[in-house]
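**Student:** Take a look and give me a structure for this.
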Amino acid sequence: MKKVLVLYYSQSGQLQSVMDQIVAPLKQCDGIQCDYQKIEPLTPYPYPWPFYRFFNVFPEAVYLDGCPVKTLQIEEQYDLIVLGYTSWFLSPSIPVTGFLQSDQAKKVFNNTPVVTVIACRDMWLMAQEKMKTMLKDLGAHLLDNVVLTDQGKSLYTFVTTPRWMLTGKKDAFWFFPRAGVHENEIASTSRFGDRLCKALQHDEERDSLPLLNNMGAVNVNGKLIATEHIAHRSFLIWSKLIKKAGPQYSRGRNVVITIYVIFLLTLILTIVPLNMLVRKLLSPFRKKSLAKAVKYYEQPSGK
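**Tutor:** Next up, the predicted model:
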């Protein structure tokens, strides 16, 4: 009997819908025991988020300061772990980080193959780089990565995603598309569960090789790679400043957050579009380096 552990943390329910699709074939698979668990912080985070509370977790997310989480009722050893997470400020969500930093994770992830599943905006590269490091520190082996990103152009999601997080509204409005991953794309993720089922039945997870090659698991937008790197460097600087201003929810921290949000909005309305235009003009001269970067971030699963 093969044992699979599926873990996730979801606020809006979108990631849970994705994980449900992946889990369904595994639960029906002969010879597979599938334990499906939600990571829960000891102190729940709100959804929708109040404005200042949303930005108050910004520094902790960026610097991987995980929160205390509830102990899961799981076994200590599995043949495969499927870990679903969302990106908070270009980093894994704080509850997922908190669990990966727990003593329980140290036991269950050690020497175990892992498939990560991400559902978020179109910027997830830095979050996955941090995830790779945390998994390596736990002694886990990353076999595959599945990524689903919000529908709509990148500039549109600068509006639709914050609106969704801060108000709970994800419907289309004006010329903006509906927020979140398209329902058809979510439904199609069951194919990954089917493939994992067959792989486990044939002991393929023991080979430490990707199981989801040529299945459209990852699609990297090369145009956003440099933008995400720049944004992450900015996040590191501002997170440090916000942390130094005071503890969470303090007046000092909120003052710096206000300054940062004004800076961020100015950046989005001016520098970001200009940067995207410049990079588009330069892209014909950077095809080789861009292709190399795309190939790297598509690993281990590839397209």
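**Student:** alpha carbons only for contacts and neighbour counts from here, please
**Tutor:** Will do.
**Student:** mind listing what's buried in the lengthiest helix in the chain?
**Tutor:** When the chain is parsed with DSSP state H, its longest helix is helix 225-244. Within helix 225-244, the residues scored as buried using 16 or more other CA atoms under 10 Å are 225, 228, 231, 232, 235, 238, 239, 241, 242, 243.
**Student:** For the comparison step, fold the sequence that follows:
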Amino acid sequence: MRCLILYYSMTGQAEKAATQAARAAVEAGWDATLCRIGMSDPADALARPMNIAASKKWTQGAQKGIMVPIAFDPPDAPDARYDAVLLFSNTWGDNPSVPIRSFLESDQAKALFAGTPVGVYIVCRRLWQNNLRIVRELVEQAGGHVLAGEAFMHPGGQWGSLIQTITYLYRTDSGRTHFLGFPLPRYGLSDEAMARIPGFTGALLAPAATNQEGKA
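**Tutor:** You can find the predicted model right below:
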């Protein structure tokens, strides 16, 4: 049984989560392939520290559903056939990130998803419902079948996590510990979110395996 694990990661959080899912898939007896989606134009590549203009451009671009040329690492991973696909979708604003949406609306997605069960992991600070809704629609438009989707979030409340995320993206260190005297949550997925990934992955892959065994 083979599964492809697709993700885009600027700050490393989606990559960390995808790697955790790959370990869980292997432990469940699957042959798991990790594949990173990136923006192929060097002018589009994102890195810290960001500036206000860049963050505004890409957040608004995600809201408008813009698409950019993308590349894969390894480059030929999406061309193979898989029994399941696990997709990690970052939240920009309250939409899928531009690289993820660019993939989902591509011809390559149609070829990959045709008749394939898909699990969706929303990697986010807070807003995730609209991201999941859009990803589900686009996967199914491309011919895939979404088994389930779940959000994996950063720690802290709405305002603390927002302040930490903004300052983290504009800096090169590990982020602030306090703002105006108030403690801030650390940047990144919470320990609770990371701990849920193996169980969610196992629950996704079990029915996919059963379905393929039935076809055999």
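**Student:** Tell me the one among the buried residues of helix 225-244 of the first structure nearest to residue 293 of the first structure.
**Tutor:** Closest to residue 293 of the first structure out of the buried residues of helix 225-244 of the first structure is residue 225 (7.9 Å), distances taken as CA to CA.
**Student:** now the helix or strand following the longest helix of the first structure: which residue numbers in the second structure?
**Tutor:** Per DSSP states H and E, helix 225-244 of the first structure leads on to helix 251-266 as the next helix or strand towards the C-terminus. Using TM-score structural alignment, helix 251-266 of the first structure corresponds to no residues of the second structure.
**Student:** which ones are touching the equivalent of residue 40 of the second structure over in the first structure?
**Tutor:** Aligning on TM-score structural alignment places residue 40 of the second structure opposite residue 42 in the first structure. Residue 42 of the first structure sits next to 67, 68, 69, 70 when contact means CA atoms under 8 Å, 6 or more residues apart in numbering.
**Student:** residue contacts, the last one?
**Tutor:** What that stands for is residue 70 of the first structure. Applying CA under 8 Å, 6+ apart to residue 70 of the first structure gives the contacts 39, 40, 41, 42.
**Student:** same thing but 10 Å
**Tutor:** By CA atoms under 10 Å, 6 or more residues apart in numbering, the contact set of residue 70 of the first structure is 38, 39, 40, 41, 42, 43, 95, 98, 99, 102.
**Student:** for the second structure, which helix is longest?
**Tutor:** Every helix in the second structure considered (DSSP H), the longest is helix 191-215.
**Student:** From the chain's centroid, how far away is that helix?
**Tutor:** On the basis of CA atoms, centre = their mean, to the nearest Å, helix 191-215 of the second structure sits 16 Å off its chain's mean C-alpha point.
**Student:** And stretch 110-126 of the first structure, by the same measure?
**Tutor:** Taking CA atoms, centre = their mean, one finds the center of stretch 110-126 of the first structure at 6 Å from the center of the full chain.
**Student:** Can you check which part of the second structure that stretch sits on?
**Tutor:** Aligned using TM-score structural alignment, stretch 110-126 of the first structure spans residues 114-130 in the second structure.
**Student:** Please list which of the contacts of residue 70 of the first structure are preserved in the second structure.
**Tutor:** Contacts conserved in the second structure for the contacts of residue 70 of the first structure, using both residues aligned by TM-score structural alignment, their matches' CA atoms under 10 Å: 38, 39, 40, 41, 42, 43, 95, 99.
**Student:** now, the most widely separated pair of those?
**Tutor:** Maximum pairwise distance among these (CA to CA): 14.3 Å, between 38 and 43.
**Student:** With neighbour numbers in mind, choose between the two.
**Tutor:** Neighbours were counted for residue 38 of the first structure and for residue 43 using other CA atoms under 10 Å; residue 38 has more, 15 against 11.
**Student:** Quick check: the gap between that one and residue 258 of the first structure.
**Tutor:** In this structure, residue 38 of the first structure and residue 258 of the first structure are 33 Å apart, going by CA to CA, to the nearest Å.
**Student:** The match of residue 40 of the second structure - nearest residue in space that isn't next to it in sequence?
**Tutor:** Among residues not flanking residue 42 of the first structure along the chain, residue 69 sits closest, at 5.0 Å (CA to CA, 6 or more residues apart in numbering).
**Student:** for residue 146 of the second structure, same thing?
**Tutor:** In space, residue 146 of the second structure is closest to residue 118, 4.7 Å off (CA to CA, 6+ apart).
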